[in-house]
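Peer 1: Following is a predicted model, sequence given first.
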Amino acid sequence: MNIKDIGGEEGFIERMRQTHAGAVGDGLILGIGDDAAIFETPAGRQSVVTTDMLVEQVHFRRDWSDPYSIGWKSAAVNLSDIAAMGAEPTLAFLSIAFSQGESVETLDRIYDGFSDCLNRYGARLAGGDTNSTPDGMVISVTLMGSVKSGQAFTRSGARPGDVLLVTGALGDSAAGLGLLQKYGLARSEKVDKDLINLHRRPQPRVMISRVLAETGQVRAAMDLSDGLLRDVSKLCAASQVGVRIDTAQLPISNATQNAAKMLAQDPTLLALQGGEDYELLVAVAPESVDAVREAVPSLTVIGEILKSGRRIVAANGVDDLDPGAGGWDHFAQ
């Protein structure tokens, strides 16, 4: 069944409104069905807005990702941006372009994955757009969040002497991607299905972000989407500081270390350069480390903020290791 069979674009929008539209209330005054949504921002809070685009064959491949996973990832990458700001996700707007021959069943599952991910973290679908494209699918998401006035995390608050921490393991998504590239989906899932799922269905650290916000101790933060080295460079640029990364302290899972052996790659480089981990990178004052780690036990200290420069310290103590930024840049591939 394709879009023409359910009444074209208007029929599809009505189908999505009936099954996936967020309920009016709790700030949402008017959702799907009008020219624009209407919402209220509570007193004493600020709105946070992010947008991200996913393009077929760049951010996902149909032979690796099922429609549900494509929808989930589309929501997750935006939720991660909201988490990086210390905000609570609220309303999402999903725009999708697909070929006229796309099946309704495939689109249903994309919206199922998208909505399930939103709902898990407290957000709702409030609108969007549809269009046709002659080649490949394009998904664009705008996600809104809410944060207490003046309490949003930013990249620009890190100070020399601050301690740098990360919320979870690094390199898992890159390891999963490497397995897919080398072995394809069927064999990769037999090798390590969990790594494959971490790549296809990332878990944004929304709840951890809220806990960190409650501590009041985070000076700077961002999510890790383009690889640790590339992303920490952005944080340093915003804060006008430098950084030291201790590679011996990087949290690398056993699964990624095993996958790295199969791929003949260095697991440390996967952790430093691999993208799409969607963990949170935070800078806190030295005297606050114990408090934030008590609140979030999964935090790992990986380095220190310096006045300037970038030092990548190898496990053997060598201070000159610098593998380059690596990570992901859409226009440098």
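Peer 2: Happy to help now that I have it. Numbers count the residues shown, from 1 in each chain.
Peer 1: okay, CA-based contacts and neighbour counts for the rest of this
Peer 2: OK.
Peer 1: tell me the contacts of Gln203?
Peer 2: With contact taken as Cα atoms under 8 Å, 6 or more residues apart in numbering, Gln203 is in contact with Ala76, Tyr278.
Peer 1: switch the cut-off to 10 Å
Peer 2: Trp72, Lys73, Ala76, Val77, Leu79, Ser80, Cys117, Asn197, Asp277, Tyr278, Glu279 (Cα atoms under 10 Å, 6 or more residues apart in numbering).
Peer 1: ok, second structure coming up, stack it against the first:
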Amino acid sequence: MADQARTDVNTLGEFGLIEHLTKNFKTRQKTTILGVGDDAAIIDTGGPEQLVVSTDMLVEGIHFDFAYTPLKHLGYKSVSVNVSDICAMNARPQQITVSIAISNRFSVEALDEFYEGVRAACDKYGVDLIGGDTTSSLKGLIISVTAIGRAPAERITRRSTAKVGDIICVTGHLGSAYLGLQLLEREKEVYLANPDMQPEMKEENKELYAAILRPEARTDMVDLFAKNNIIPTAMIDVSDGLASEIFHICKASGVGAILEEGNIPIKQEAQLQALEFNMDPVTVALSGGEDYELLFTIDPKDLEKVRFLPNIYISGEIVAKEDGVKLHTVGGNIHPVRAQGWEHFGE
């Protein structure tokens, strides 16, 4: 019998693999408004509001390293990253389920610490833990969280509805999480080389550590949009880097984009740390990942509303598809942007 062809999953990447595996699935239920392909699925409730549902996994050795990740922070982050997907649909999170697979090296006390973080995040975001599952793992810890949110049907925002002429905006700052990770990895290497050395956790870097270990979902932005009567024309959360996310919006919406280098928000401490690592701060913001800020587009008529809102940065414009995705540099040059975000499969 002839050998079957074997395709390595790395050739497709995370989103390419999802697209490949689900391409032959059709929606059968009238209540399924949107299935695979966005930050969350949309389900009709028969009323004025719709449900949005998202699931994410965190795997030890891929998404977190216990060499520098406290269990309480991990519990908090597990909730935050899923709540972020609900925010990316312009919806408010309401419930979560948490499932874990654990190896025999985890004690009840260790799991208590993890769930303390889960509870802290539930308190922060006002969500209820309504279920989950536990099972055994032969190696390490695997976490799967499902988040459920709700929003009026007319306010739910997808990736696929950006239009030419829309303004590109970003909440908060980018690049901090990636640089926090680099600092932690550096300290890990020092420790492995000499276990007697104490980690050098500088006070001026505490925000960079917090960005990677205990990120916050932007539920405040969903409230801010509602208060100011703004409905983004498209939106996604920045989990894999600004470049990767703008490509997702452009692909889903059939458009291109121009990002303004000078308007990509990066905190000063992140810029200084990037330079210390001999990295370009803008490249870190474009490709770093795990910031969990919101990248969204607005109709030009809402520009004056957005311009004076706190923690929102106007960073570019949606253009025609044939113009591609470009970066307009401070020096006046225009370069193609590469979607080189984080990939969660092996190197």
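Peer 2: Structure's in. What do you need? Everything numeric in this text was worked out from a predicted model, so none of it was measured.
Peer 1: Once they're superposed, tell me the TM-score.
Peer 2: In this superposition the chains share a TM-score of 0.84, using TM-score structural alignment, normalised by the length of the first structure; 292 aligned residues with a Cα RMSD of 1.8 Å.
Peer 1: overlap between the contacts of Gln203 of the first structure and the second structure?
Peer 2: Shared with the second structure under both residues aligned by TM-score structural alignment, their matches' Cα atoms under 10 Å, the contacts from the contacts of Gln203 of the first structure are Trp72, Lys73, Ala76, Val77, Leu79, Ser80, Cys117, Asn197, Asp277, Tyr278, Glu279.
Peer 1: out of those, which are inside helices?
Peer 2: Mapping these onto helices (DSSP state H) picks out Trp72, Lys73, Ala76, Val77, Leu79, Ser80, Cys117, Asn197.
Peer 1: now, which of those residues sits nearest Val296 of the first structure?
Peer 2: Using Cα to Cα, Ser80 comes nearest to Val296 of the first structure of those, at 16.9 Å.
Peer 1: Now do that closest one: how many residues are near it, please.
Peer 2: Ser80 of the first structure is flanked by 27 other residues according to other Cα atoms under 10 Å.
Peer 1: what do we get in the second structure for it?
Peer 2: Following TM-score structural alignment, the counterpart assigned to Ser80 of the first structure within the second structure is Ser84.
Peer 1: Then Leu280 of the first structure?
Peer 2: Aligned partner of Leu280 of the first structure by TM-score structural alignment: Leu294.
Peer 1: before we move on, back to that, dump the contacts of Gln203 of the first structure to TSV, plus distance to Ala255 of the first structure.
Peer 2: Output for the contacts of Gln203 of the first structure, formatted as TSV (distance: Cα to Cα, whole Å):
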residue	distance to Ala255 of the first structure
Trp72	23
Lys73	21
Ala76	22
Val77	22
Leu79	25
Ser80	23
Cys117	24
Asn197	12
Asp277	14
Tyr278	17
Glu279	17
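Peer 1: could you flag which of those are buried?
Peer 2: Trp72, Lys73, Ala76, Val77, Leu79, Ser80, Cys117, Asn197, Asp277, Tyr278, Glu279 (16 or more other Cα atoms under 10 Å).
Peer 1: surely the third one meets Tyr278?
Peer 2: Yes. Judged on Cα atoms under 10 Å, Ala76 of the first structure makes contact with Tyr278 at a distance of 8.7 Å.
Peer 1: Overlap of the contact sets of those two?
Peer 2: Counting by Cα under 10 Å, 6+ apart, the common neighbours of Ala76 of the first structure and Tyr278 are Pro202, Gln203, Pro204, Arg205.
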